[in-house]
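**Student:** Quick one, what's the 3D model for this:
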Amino acid sequence: MTASQPPTESAEPSAEPSADASADAGAALLARAVAHLEPVMPLLRELGERFATAGHDLALVGGPVRDAFLGRSSHDLDLTTSARPEQIEAAVAGWADAVWDMGRAFGTIGLRKGAYVVEITTYRADAYDRTTRKPIVAFGDNLADDLARRDFTVNAMALQLPELAFVDPHDGLADLFARELRTPGAPEVSFADDPLRMMRAARFVAQLDMSLHPGVAEAITAAVDSLQIVSAERVRDELVKLLLTPAPRRGLEVLVDTGLAQRMLPELPGMQLTIDEHHRHKDVYEHSLTVLDQAIDLEGPPGAGEQEVPGPDLILRLAALLHDIGKPATRRFEPGGGVSFHHHEVVGAKLSTKRLRELRFDKETIKSVSRLVELHLRFHGYGAGEWTDSAVRRYVTDAGDLLPRLHRLTRADCTTRNRRKAARLAASYDSLERRIEALMAAEELKAVRPELDGNEIGQVLGIPPGRVLGRAYKHLLAIRLDRGLIGPEAAREELLAWWADQPES
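**Tutor:** Predicted coordinates for the structure are as follows:
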């Protein structure tokens, strides 16, 4: 089969390209894709020849083929074959540097050859009972049926090895260049078989800069309730993959517009507050997506130092998306036409913790995101720089290791169209960062602690470790934050004065 032709501009839109022109265009596209695969082509040809010698078909399939046509590098090398697992092992025996069979039940054998990791899977012809997303595994006997089972047409293209014949029975290449996401078969059947494909659709919209085919969008909207059979861990993993794409906004919009978000992240559509007739507040949902966009723009390059927050940074992105989820619950209309969201950062931190727990995020991520949500408004008490050094120390200490992310979240949270206001806020935060740097240089704020440690406090007061010593430690920490460095002797005097005021236990 030949490559599908991408849409091209023409002075005569009604003119049909000739068969020869279509063939030439397809051949040129295929040549570019193969050239992009050149670094791994020797390995692929060797594998293809080994399988052909053993009487088996072999093809590169899915993401690596799609990405080759886009001129993108793929970290995966996924192949499909007519060979059964034991035949795959026999074909690569003595050639692969290592082989593993953890996916044997699903027909997958993994191997390593030099620096490359390859997964080879037997053609599949699975069935689904639609009470879970786990298939009843069955092996197929031809490439066409295997491709028909795949999630989207852009992932249902293959390159047969070793002859490099391009197979595209569902016009995935045309869809790729038209930037339209379709399923090989009826979308309602595809999503009923595996509801997680609906979330993958949202991810591919963001990752590949595509749009949903109208039929796909309708099928997702009709099938959102089936997401309940997917485990929270799988939903979380797809959400993470979406958030870590270069521009996740459009994928998140798909989740909301189709109703999927209502089933897995209801706080997101919940921020679509109805704007009253006096337009007394912004739409919180749109604001949050803009904050996410701006936070991503503030990330450092991959591999940068921690202070630059190298992207993509999941914690920063989650915090940007969720920073205002406490607003709907705290919205109040005030006399005179105002609207308030008092303590929405506190409520939002609690809601963030609850939602991320239900999505089975790890404890450290939950703690970090919720803390950033709680702290995201703290800067707005800074005003024109009236904070004392004590307040600056507390800001740094409360943020801890999250300070670089808090800097970016706070800056990203400015979405005003008023240029003067935006410039004023930016200048104010510049001032705060300069003060933080100066205090850090003078007082080592990154490791701020009392000037007497726990052992010294116990010796001065003659008490063992426990709750009372913990209270004494917190008292000296508060003095350290309020007054800076006062010296060990002065700290000892403050400790004894505090101890004298304590009731006898």
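**Student:** Please make it C-alpha for all contacts and neighbour counts, starting now.
**Tutor:** Noted.
**Student:** Now do the contacts for residue 222.
**Tutor:** Neighbour list for residue 222: empty [criterion: C-alpha atoms under 8 Å, 6 or more residues apart in numbering].
**Student:** One more, so I can put them side by side:
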Amino acid sequence: MTPFVSDHPDYYPPPHLKDWLQNRGEVLPFTLQDLSGESLRYFRSKNPVAVFRVSASLFESIASFQTESLDEFLQASSGPGEIKWMVSLPGISDDYHLRFLRREPEGHNGVQPSGFGQSGHAHASGSEPDSLVAEPQWDGAEERLVTGLSSEYQPFELSVDTLCFDGQTWSGNEQARADYLAGVLRPLEGTDLALHPSTSDVLRIPGVASMLDFDLEPSFRSALKGAWSEEKAGELNRKFLRKCFQKIVCGARPSTGFLIMDELGALDWFLPDLAKGKGLTQNRYHSHDIFHHLIYACDAVDEPILKLRLAALLHDIGKSDTRREQPGGEATFHNHEVVGARITERIMRRFGFDSNLGKRVRFLVRNHMFHYTSEWSDRAVRRFMQKVSPSQLEDLIALRLADRKGSGKRQALPRAIKDLIRHIEEIKRQERELKVRDLKIGGNDLMELGMKPGPEMGDLLKSLLDQVKAEEIPNDRDALLEAARRQLLETIA
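**Tutor:** Reported below is the predicted structural model:
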């Protein structure tokens, strides 16, 4: 079967994930054949998360298994089945989370297994890196727990979620395979669109589309559009909204999700500051309006690093409010980075992002317009280095590249950025060099040898420094004093 093809990489489980799964075979109770189609969205968006199937009986036994030992937790499970569970694999290492998802098997009669808290998760130790979407979860039956929706609400499955990985490709029923090949999202056959979707699905599905870089099947698109309600959206939990936002931003192609959300009529409510950039032209250096420039800049950040994707999406968010059109048709955006930083702070608070993440994103938005010229002195560059740490400079450069690519330009670094990097490296080289103040003797030592303060003392210290750099003498107090005595005697003679 020929897979759906887009210009994004990593459609299949990446080799390092396959190797990790196979190498852990003695502990993990599954094979690659157990991968559920829900894994597709995580593989496609480069988030190392895999969804597997386990049996109902195994689900019961594991749910009530009480231990903090991850190996014991894993060794207790074995065998395929109908219950889905998820492992997020930060860096594909031994430091990971294990999550069992609340999903009623056939004959389970809706009774929740013991051993679960209100979150519906069993947690093992581990930590998630910056590159992962925070709290990656399957957006399935448990979603009613985090959205505050009615317990009668049952999120529907998509046809591609029923696919299984056979070690070579994804296979399933005829409709699922056809949707996979076409790159299309549609509800599982038999889903009653008169009951589904809901307003929460209008916000949830763009995230799935972004993670997969798939489009919506036309009748599904119409059903979603008809389900949108700002009043009901206002009742949704902030955590759910943040999850929707993160899944779009950290997807395989963020622009896909934002464009679909706009088509469904939800973007003006979800991110009004982004939506207001639609149709607002920039200048001759930009091929797109403000809205499209921002979502394409977000696409241009290759890795799903949340702070960089958010910074790329929001870096010019202040342009809509600062846009002034000149007589010739050109637009100006004076201080848009300052206004954009304020808007960014407001957006980060509205969605409940971590305050430290908010500060980092705000910093990048506020400083993305830094402009280096050959007129910058060493002192000016040093001031810049005090303001911007090496890691922050690396992020600003990544943001500048995304900005250029989102403007329709070639991706190469601008010459000014290359010159700034060279200037910084030269200053670092100079700072690494030994200086007079680094010598193990100083002016007081020379005065004890009978030398008077003055230019000659400075010349002697510089001479000693040159000898140390040339490795003619060591930077040792006794050796330096001996060399100083010798040079003083030569001067007297």
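**Student:** what's the neighbour count on residue 117 of the first structure?
**Tutor:** Residue crowding around residue 117 of the first structure was assessed by other C-alpha atoms under 10 Å; the count is 16.
**Student:** nearest spatial neighbour of it, skipping sequence neighbours?
**Tutor:** residue 111 (5.8 Å; C-alpha to C-alpha, 6 or more residues apart in numbering).
**Student:** distance of that neighbour from residue 402 of the first structure?
**Tutor:** Separation of residue 111 of the first structure from residue 402 of the first structure (C-alpha to C-alpha, to the nearest Å): 40 Å.
**Student:** Tell me the residue in the first structure aligned with residue 292 of the second structure.
**Tutor:** Using TM-score structural alignment, the partner of residue 292 of the second structure in the first structure is residue 286.
**Student:** so residue 84 of the second structure is in which element?
**Tutor:** strand 83-88 (DSSP states H and E).
**Student:** helices and strands around the helix or strand just after that strand, which ones?
**Tutor:** Moving toward the C-terminus from strand 83-88 of the second structure, the next helix or strand (DSSP H and E) is strand 97-100. Packing partners of strand 97-100 of the second structure (3 or more C-alpha pairs under 8 Å, 6 or more residues apart in numbering; DSSP states H and E): strand 83-88.
**Student:** which of the residues in the strand it packs on are buried?
**Tutor:** Across strand 83-88 of the second structure, burial judged by 16 or more other C-alpha atoms under 10 Å covers 83-88.
**Student:** Need the contact partners of that strand.
**Tutor:** By C-alpha under 8 Å, 6+ apart, strand 83-88 of the second structure touches 36, 48-56, 59, 96-101, 103-105, 136-138.
**Student:** rerun at 7 Å
**Tutor:** For strand 83-88 of the second structure, the external contacting residues (C-alpha atoms under 7 Å, 6 or more residues apart in numbering) are 48-56, 59, 96-101, 103, 105.
**Student:** all helices of the stretch 401-505 of the first structure, in order?
**Tutor:** 403-412, 419-443, 454-461, 467-483, 488-500 (DSSP state H, counting those that start in this stretch).
**Student:** Can you check which part of the second structure the last one sits on?
**Tutor:** Think helix 488-500 of the first structure. Going by TM-score structural alignment, helix 488-500 of the first structure sits over no part of the second structure.
**Student:** same for that helix, what does it pack against?
**Tutor:** Of the remaining helices and strands, none touches helix 488-500 of the first structure by 3 or more C-alpha pairs under 7 Å, 6 or more residues apart in numbering; DSSP states H and E.
**Student:** quick one: that helix to helix 454-461, angle?
**Tutor:** 60 degrees (axes from the mean of the first three to the mean of the last three C-alpha atoms, to 10 degrees).
**Student:** again with the longest one
**Tutor:** Between the axis of helix 419-443 of the first structure and that of helix 454-461 there is an angle of 70 degrees, by the same axes, to 10 degrees.
**Student:** how about residue 375 of the second structure, what's its partner in the first structure?
**Tutor:** Aligned by TM-score structural alignment, residue 375 of the second structure pairs with residue 386 of the first structure.
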